[in-house]
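Q: Predicted structure and sequence below. I'll ask about it afterward.
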Amino acid sequence: MKKLVIAFVMAALPAFALAAGAGVHLDKAPVNLRDQASLQRGAQMFVNYCLSCHSAQFMRFNRMGADLGISDEQLKANMMFGTDKVGDTMTIAMAAADSKGWFGNPPPDLSVIARARGADWLYTYMRTFYLDEKKPMGVNNLVFPDVGMPHVLWELQGLQKPVYHTGEDGHATISGFEMVKPGTMTPAEYDAAVGDLVNFLVYMGEPVQLKRQELGVKVLIFLAFFFVLAYLLKKEYWKDVH
């Protein structure tokens, strides 16, 4: 029974995530798990900008490297800190108590965040931070209002402020954004970089997804072939009865 409850909760998480972002349009994330170059760029983004606060405790460096075509030497030179080993999981040194004091809550582990939130949610979330002087971090987010996370990619995207639209009921909603301070990337380049990051997070949530899909196709082909054999055998057994 306990396993059934856990399975139900895991299956329902994406629905809960959508409910949390109800009323907000989610942009389609450019997910392509066959694009190894995109996954490599996403892994680099994750290590450089996310791994300092967020762990990925269910992913090992060498597993990631083997899947994405990154050698151990490249991992050590570009994606690992001095004390890490290639067989280690992607953990962080930040203590949970310290992070709770700084951010209000410990930053969540991101191993399966794409399965919990959804790729479109993550893609839209990382592109809709905006200036809000009322918040402790100086920013807010369209998809996740009052989030405690700072905009760690602001130097790449730049800083933007919301553009409001007042409806007939007098209620003002955010209809878009206006760039206040440009970043080092153009909007198109930033969208592509976030797409790579989300692509990597989707891979990390289920590293065997492509193999599972390929195996599923083979199983369906086998079942179709077996069905024909079973049908012909049934006809042979029952031919005298009919």
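A: Yep, it's here.
Q: C-alpha from now on. contacts and neighbour counts both.
A: Will do.
Q: Show me what the longest strand seen in the chain is in contact with.
A: Longest strand in the chain, counting residues (DSSP state E): strand 172-182. Here strand 172-182 makes contact (Cα atoms under 8 Å, 6 or more residues apart in numbering) with 130, 142, 157-167.
Q: do that again at 7 Å, thanks
A: Under the contact criterion Cα atoms under 7 Å, 6 or more residues apart in numbering, strand 172-182 has outside partners 157-166.
Q: so where do the strands sit in this protein?
A: With strands called from DSSP E, the chain shows them at 56-60, 89-90, 129-131, 139-141, 158-166, 172-182.
Q: picking that back up, how about the longest strand of the chain: buried residues?
A: By 16 or more other Cα atoms under 10 Å, strand 172-182 has no buried positions at all.
Q: That strand: how far from the chain's middle?
A: Relative to its parent chain, strand 172-182 has a centroid offset of 24 Å by Cα atoms, centre = their mean, to the nearest Å.
Q: Give me the angle between that strand and strand 158-166.
A: Between strand 172-182 and strand 158-166, the angle comes out at 160 degrees (axes from the mean of the first three to the mean of the last three Cα atoms, to 10 degrees).
Q: which of the contacts of strand 172-182 has the most neighbours?
A: Within these, most neighbours by other Cα atoms under 10 Å means residue 157, with 26 neighbours.
Q: Alongside the first one, take a look at this:
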Amino acid sequence: MTLLKRLIATLVLLPALAYANEGGYPLDKAPNRTTDVSSLQNGAKLFVNYCLNCHSASAMRYNRLRDIGLTEDQIKNNLLFTGEKVGDLMKTTMLPQDAKAWFGAVPPDLSVIARAKASEAGSGPDWIYTYLRTYYKDDSRPTGWNNMVFPNVGMPHVLWELQGIRAPKFAEEKDPHDEGKTIHKFVGFEQLKPGKLSAVEYDNAVGDLVGYLQWMGEPAQNTRKRLGVWVLLFLGLFLVLAWRLNASFWKEVK
């Protein structure tokens, strides 16, 4: 009975976990592109160009990108900029002391960030997908940027050239708990300066980046899942054979 209660409680809490985050902002569903090779290649390009300047991925080597269809020449010509070798780990050249002085903290390693956020926020890909799409201009912050998902974030908006500059819009509403008070309710963003990409194109690019971060957390996940299907089929066939052999054996005994 206790196990049943726990199962029911988990099912009830799942929708809440899917929208849980540090700022209370509802999370958007991230597209699942871990099996889309072209999407993963674009995500890798975005990661190297915009994320690897400050963040490392020390559990990942450049040559592992061959698993998503890139050749060594493509990796050398398009993803290596500071003399790294194809077999090197994805590490940033930024010194930790400089990062702490500029941002207040050393940027975290992103090797397994999607999996880490899944344990913290309930849905890692959704958290990252929404986070990268909810930056806005805030001159009161040291970096000039803030975020709806992660209020008072220390990281600047590195993708602002693609998305453009936006400001949040709020509407005044009566407080449902106190009619004498009004509250500011977020109702959307105002585009102050257009970016290189349209809103749809930017969301698509972020989806590619998030898909790559998911894949990078476990590059063998697609192979593992394919093998898992064959293993389950083999075990199912073996179960049928064992069941019929057992029936035949006991038939002779009787």
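A: Alright, I've got the coordinates. Because the structure is predicted, anything quoted here is derived from the model rather than measured.
Q: Go through the contacts of strand 172-182 of the first structure and name the one nearest residue 183 of the first structure.
A: Nearest to residue 183 of the first structure among those: residue 158, at 3.6 Å, using Cα to Cα.
Q: what does the closest one align to in the second structure?
A: By TM-score structural alignment, residue 158 of the first structure lines up with residue 164 in the second structure.
Q: In this structure that match contacts residue 195, no?
A: Yes. Between residue 164 of the second structure and residue 195 there is a contact under Cα atoms under 7 Å: 3.6 Å.
Q: hey, where'd the helices end up in the first structure?
A: 2-20, 36-45, 61-68, 72-78, 96-103, 113-117, 119-125, 154-157, 187-205, 209-238 (DSSP state H).
Q: Which of the ones you listed sits closest to residue 138 of the first structure?
A: Of all the helices of the first structure, it is helix 154-157 that lies closest to residue 138 of the first structure, at 11.6 Å by Cα to Cα.
Q: Could you name the helices and strands sitting against that closest one?
A: Packing contacts for helix 154-157 of the first structure, counted by 3 or more Cα pairs under 7 Å, 6 or more residues apart in numbering; DSSP states H and E, involve helix 187-205.
Q: Which neighbouring elements make contact with the helix it packs on?
A: So helix 187-205 of the first structure, by 3+ Cα pairs under 7 Å, 6+ apart, packs with helix 36-45, helix 113-117, helix 119-125, helix 154-157.
Q: Comparing those, which comes out most buried?
A: By mean neighbour count, with neighbours taken as mean count of other Cα atoms under 10 Å, helix 119-125 ranks first of these at a mean of 22.
Q: Report the aligned residue range of the second structure for that one.
A: Matched against the second structure by TM-score structural alignment, helix 119-125 of the first structure falls on residues 125-131.
Q: mean offset of that stretch relative to the first structure (after superposition)
A: Stretch 125-131 of the second structure, aligned to the first structure and superposed, deviates on average by 0.7 Å (mean Cα distance after the TM-score superposition for the first structure).
Q: counterpart of residue 208 of the first structure in the second structure?
A: In the second structure, residue 208 of the first structure lands on residue 220 (TM-score structural alignment).
Q: thought residue 60 of the first structure was touching residue 91?
A: No. Checked against Cα under 7 Å, the pair residue 60 of the first structure and residue 91 is beyond contact range at 9.2 Å.
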